[in-house]
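Colleague: Here you go, sequence then predicted model.
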Amino acid sequence: MSTEPATTPAAALPRRLWGGAWRLVLALSVGMTAFALAHGVEPELGAGGSTGGWIALDMLFGVFLLVLYPLRHRFPMPVSLAIGAMSGFSALGAGLAMMAVISLATRRRVGEIGVVSAVFVASALTAEQIVFPGSQDPWWLMLVIMMVGTGVLILIGLYLGGRRQLLVTLREQAAGSLREQRAQLDAARANERTRIAREMHDVLAHRLSLVALHAGALEYRSDLGPGRTRDAAGVIRENAHLALGELREVLGLLRTESIGSAVEVSLPQPSLADLGRLLDENRGAGTVVGLSLPVELEADPVLLPEATGRHLYRIIQEALTNARRHAPGAPVSVTLGVRPVGRVTVRVENPLVSAAGSEVAGRRSMAPPSGLGLEGLAERAELAGGKLEAGPDADDRFVLEAWLPWKN
């Protein structure tokens, strides 16, 4: 599983130091070049010709700009305004002033950019008139040059700010996608565990309840003759073998689906055609089961789609298991129907109490209830596009009703 890249402060520190160092070196290089050009070309500065005084003021403002420059991230607007106001009087700080404008423009706030740009241009024009009063260039030419230069700096800042924002957005999207992928994987695992539990319950609950029922009869009935004892032991052995075989089938199906293999499993899934065998097993365990089929299914049990038939089989199987566990010996009625709206229905009902006088009356199955049967059936019906409801009615009967979609 992929993991999110972790950037610790210790790991990011060298990168931040390097980024600040090369920007500072570049700004100082630009400033020293501008300082040399400004004070090396002009023979006389200022109205009074005090060349040394203007050079000292230039250097002093340059030092101030160097001190203010590192504070631009903490106080972006005040620092940028101060740097812009002094930038015109310090050729040594020209590079720092340019970096400050670019840095502010990365914030992509039009109001801040407009105010600082105006101060930056006004400072340059004012300094041009005070420091170099003898310049032959018209003031409007200086204005155009400063506006174009400032515009270029702003465009660079906007580009860098947009690029940073894009990187932040991409990182957030990547982190969100990773979290979503993990959530989907966790949900898939939870669904897989639920499916495995449902299949295990559907396969084993019926067989084990029969085993427990007959084992309980052998334990509590001391009047059984050798023949009936032998028959009960045979039922236990047969259902134990069938339980092992069906468990092997489920595990094989799960393994086949998990590895994407095309290997066929040896045992088929039950269908509605196996319903007669299921009812015979329950009748052999002492449960009186009545079955009512519609004409369509009575004539051709495999008329239903394979998945629909399997779902109906599992629903009836679990309903019979619950009846045998909670009302042993009570008669059970199973009714299948076909609705014109494209549904096949099943209704299983039995009295809430055991049948009096039955061999198994008053004695619960020795297998503890799992508590997952009806819940698993409801999930199965919902996944198949249908619905299942179960509970006691007004006549003290437990009724399970379900419908599944089917187009005849």
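Modeller: Nice, thanks for sending it over.
Colleague: From now on I want contacts and neighbour counts done on CA atoms only, so please keep to that.
Modeller: OK.
Colleague: mind listing the strands for the chain?
Modeller: Secondary structure of the chain (DSSP state E): strands located at 289-292, 332-339, 343-351, 387-392, 397-405.
Colleague: separation between the residue lying closest to V265 once chain neighbours are set aside and G162?
Modeller: Setting aside the residues directly before and after it, V265 is nearest to G252 in space (CA to CA, 6 or more residues apart in numbering), at 6.3 Å. Using CA to CA, to the nearest Å, we find G252 at a distance of 55 Å from G162.
Colleague: Kindly report the same for T335.
Modeller: For T335, the distance to G162 - CA to CA - is 69 Å.
Colleague: if I pick the closest residue in space to V289 that isn't next to it in sequence, what's in contact with it?
Modeller: Spatial nearest neighbour of V289, excluding adjacent residues (CA to CA, 6+ apart): V332 at 4.8 Å. By CA atoms under 8 Å, 6 or more residues apart in numbering, the contact set of V332 is 287-290, 320, 323, 348-351.
Colleague: The same query, at a cut-off of 10 Å, please.
Modeller: By CA atoms under 10 Å, 6 or more residues apart in numbering, the residues touching V332 are 282, 287-291, 319-320, 323-324, 348-351, 398-399.
Colleague: re the thing from before, out of the strands of the chain, which comes closest to A94?
Modeller: Nearest to A94, of all those, is strand 387-392, at 77.1 Å by CA to CA.
Colleague: Now do the closest one: everything it contacts.
Modeller: Residues contacting strand 387-392 (CA under 10 Å, 6+ apart): 315, 319, 345-352, 374-375, 377-382, 397-405.
Colleague: Name the residue most distant from the centre of this structure?
Modeller: Distance from the C-alpha centroid of the chain, by CA atoms, centre = their mean, peaks at G48 (74.2 Å).
Colleague: What segments of this protein are helices?
Modeller: Listed in chain order, the helices of the chain (DSSP state H) span 9-41, 51-68, 76-87, 94-105, 110-131, 139-220, 226-259, 275-284, 295-299, 306-326, 373-383.
Colleague: for comparison:
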Amino acid sequence: MTIELDRPGLLAAMISPGSLGAPGNGRRTPRDWIVDVTFVVLGMAASVIGLAVPDGSKINPPVALHATIGVLAAVSLMLRRKWPLGIALVLIVLSAFLPTVGSSSGLALFSLAVHRRPIVSVLGCVAAVLSCVLQFWIYPPARSIPYVYWMVVSLTSLLCVAAVAWGIVVRTRRELMVSLAERARRAEEEQELRVEQGRRRERERIAREMHDALGHRLSLLSVHAGALEFRPEMPSDELAQAAGVIRSSARECMEDLREIVGVLRSPDSAAPGDRRPQPGLADVDTLVEESRTAGMTVMFTPLSSPPESIPLATGRHGYRIIQEGLTNARKHAPGQPVTIVVSGAAGNGLSIEVRNPLVDSVPGAGSRVGLVGLAERAKLAGGTLDHGPTTTSCFRLHAWLPWPATS
């Protein structure tokens, strides 16, 4: 955002929260009215001094004209916010010929330094000094004091420099306040953006967990329900076992859904201890047994190292990759054997391979979008994931996850 600091009154509007208007941009605030009226009163009071025109002046204007122009010059300060440069130049030129305008020109010079760039203010100060030189030549001070002319010119010039310096300080302070306010606004927006990004990442994580967990449970439900549908004459003990697996899978699905919906509704309301622990590589044996119970032939080669030695995050990602591999094999290659090999060591990384023979397309098998989620999961964990057919007519899913040696 570009801030036009040279616009009169814009700074006052930006540093006055709650203001209904800004000088030069609409209605004045009560503070603006007080400052403007004070300037006018000071200009009128100081113009009275200019009525005492010393003897020996080069010109001698009528007192009425002298006073009228001094009053008008003071009143014109009400417009200094809207036209600071024009008012300052007019009053500086008039002050060279009419001493009653001198005080008003000094106030206008200060306002010019507040509302315009320093280079403009410095040029205005040079014009004011030249006006002082001309004014005291036209209206010379008392000649009885030696070097009084240069003393008065020097003193008036110092006052002009002080007015400009003070105005630049005020302008710089206002610019700093505007800059700080802008930085605070940007910092707040960036913080809101970071919070929103965090929420989006959390939603994506929840979506991946929902797909991985529920997809596996629902595929088991589908297999057992299909067995009940096509084998109504099965023995009662097998029927009870299948019904028990269906009931257990349905309960697990409901618990997963309840936890996920609870997190989505109020992510801060549930303490971490209230959530179920996330599965890891130590739970892969149970996962394999569930698949075998559902009728799959699974050949599992576990990791030689204890599962507890693997970092929790790596183990959780490994579990989800194996789970999705089993789910995909169940949907895309029903009845085919599945081979799972988990290997690796600390410092070399964790390697997971899931293989199953390729079969013709199965109606309703899905679009394999879960593999996209697995690739994203592996990438976020700092690993890699490859999948696709091999030369031996198998479908191979291979993932590598980092396993630091210091864990």
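Modeller: The structure has been received and is ready for your questions. Only a predicted model underlies this, so the values are computations on that prediction, with no experimental measurement involved.
Colleague: For the spatially closest residue to M146 of structure 1 that is not a sequence neighbour, give me its contacts.
Modeller: Of all residues not flanking M146 of structure 1 in the chain, V121 sits nearest, at 5.9 Å (CA to CA, 6+ apart). By CA under 10 Å, 6+ apart, the residues touching V121 of structure 1 are 84-85, 87-88, 142-147, 149-150.
Colleague: Counting neighbours, which of the residues you listed end up buried?
Modeller: Burial by neighbour count, 16 or more other CA atoms under 10 Å: within these this picks out 84-85, 87-88, 146-147, 150.
Colleague: Pipe the residues you listed into JSON lines and attach distance to L96 of structure 1 per row.
Modeller: Listed next are those as JSON lines, based on distance: CA to CA, whole Å:
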{"residue": "G84", "distance to L96 of structure 1": "10"}
{"residue": "A85", "distance to L96 of structure 1": "12"}
{"residue": "S87", "distance to L96 of structure 1": "8"}
{"residue": "G88", "distance to L96 of structure 1": "12"}
{"residue": "M146", "distance to L96 of structure 1": "16"}
{"residue": "M147", "distance to L96 of structure 1": "18"}
{"residue": "T150", "distance to L96 of structure 1": "13"}
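Colleague: farthest-separated two in those?
Modeller: Longest span within those, CA to CA: A85 and M147, 15.4 Å.
Colleague: From E202 of structure 2, how far out is the residue nearest the centre of structure 2?
Modeller: Against the mean C-alpha coordinate of structure 2, by CA atoms, centre = their mean, the closest residue is E190 at 1.2 Å. Distance, E190 of structure 2 to E202 of structure 2, by CA to CA: 18 Å.
Colleague: go on, L385 of structure 2?
Modeller: Taking CA to CA, one finds L385 of structure 2 at 22 Å from E202 of structure 2.
Colleague: and if you look at D237 of structure 2?
Modeller: 44 Å.
Colleague: can you check K58 of structure 2 too?
Modeller: 84 Å.
Colleague: any chance of the contacts of V121 of structure 1 in a markdown table, with distance to E42 of structure 1 too?
Modeller: Output for those, formatted as a markdown table (distance: CA to CA, whole Å):
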| residue | distance to E42 of structure 1 |
| --- | --- |
| G84 | 23 |
| A85 | 23 |
| S87 | 19 |
| G88 | 16 |
| M142 | 17 |
| L143 | 20 |
| V144 | 22 |
| I145 | 19 |
| M146 | 20 |
| M147 | 23 |
| G149 | 22 |
| T150 | 24 |
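Colleague: Between all of the residues you listed, which two are at the greatest distance?
Modeller: The span of the contacts of V121 of structure 1, defined through CA to CA, is set by A85 and V144 at 18.5 Å.
Colleague: ok so, going back, L385 and E202 of structure 2: which has the busier surroundings?
Modeller: Taking neighbours as other CA atoms under 10 Å, L385 of structure 2 and E202 compare with L385 leading, 21 against 15.
Colleague: So what does that one match up with in structure 1?
Modeller: Matched by TM-score structural alignment, L385 of structure 2 corresponds to L388 in structure 1.
Colleague: From L57 of structure 1, how far off is that match?
Modeller: 90 Å.
Colleague: now do E219 of structure 1
Modeller: Applying CA to CA to E219 of structure 1 and L57 of structure 1 gives a distance of 110 Å.
Colleague: Pick the one among the contacts of V121 of structure 1 closest to R108 of structure 1.
Modeller: Nearest to R108 of structure 1 among the contacts of V121 of structure 1, with distances taken as CA to CA, is T150, at 14.8 Å.
Colleague: I'd say that closest one and F120 touch.
Modeller: Yes: using CA atoms under 10 Å, T150 of structure 1 is in contact with F120, at 8.1 Å.
Colleague: so what sits against both of these two?
Modeller: Between them, T150 of structure 1 and F120 share the contacting residues 98, 101, judged by CA under 10 Å, 6+ apart.
Colleague: so how many other residues sit close to the closest residue to V288 of structure 2 other than its chain neighbours?
Modeller: Nearest non-adjacent residue to V288 of structure 2, counting by CA to CA, 6+ apart: V298, 6.9 Å away. Residues near V298 of structure 2, counting by other CA under 10 Å, number 18.
Colleague: For the aligned partner of V298 of structure 2 in structure 1, give its distance to R324 of structure 1.
Modeller: With TM-score structural alignment as the criterion, V298 of structure 2 lines up with V289 in structure 1. In this view, V289 of structure 1 and R324 of structure 1 are 11 Å apart by CA to CA.
Colleague: Need the overlap of contacts for the two.
Modeller: Joint contacts of V289 of structure 1 and R324 (CA under 10 Å, 6+ apart) are 282, 330-332, 350.
Colleague: Buried ones among the residues you listed?
Modeller: 282, 330-332, 350.
Colleague: Nearest to A97 of structure 1 among these?
Modeller: Closest to A97 of structure 1, out of all of these and judged by CA to CA, is N350, at 90.1 Å.
Colleague: Quickly note the distance from whatever residue of structure 2 lines up with the residue nearest to V289 of structure 1 to A165 of structure 2.
Modeller: Under the alignment by TM-score structural alignment, V332 of structure 1 pairs with V338 in structure 2. With the distance defined as CA to CA, V338 of structure 2 ends up 84 Å from A165 of structure 2.
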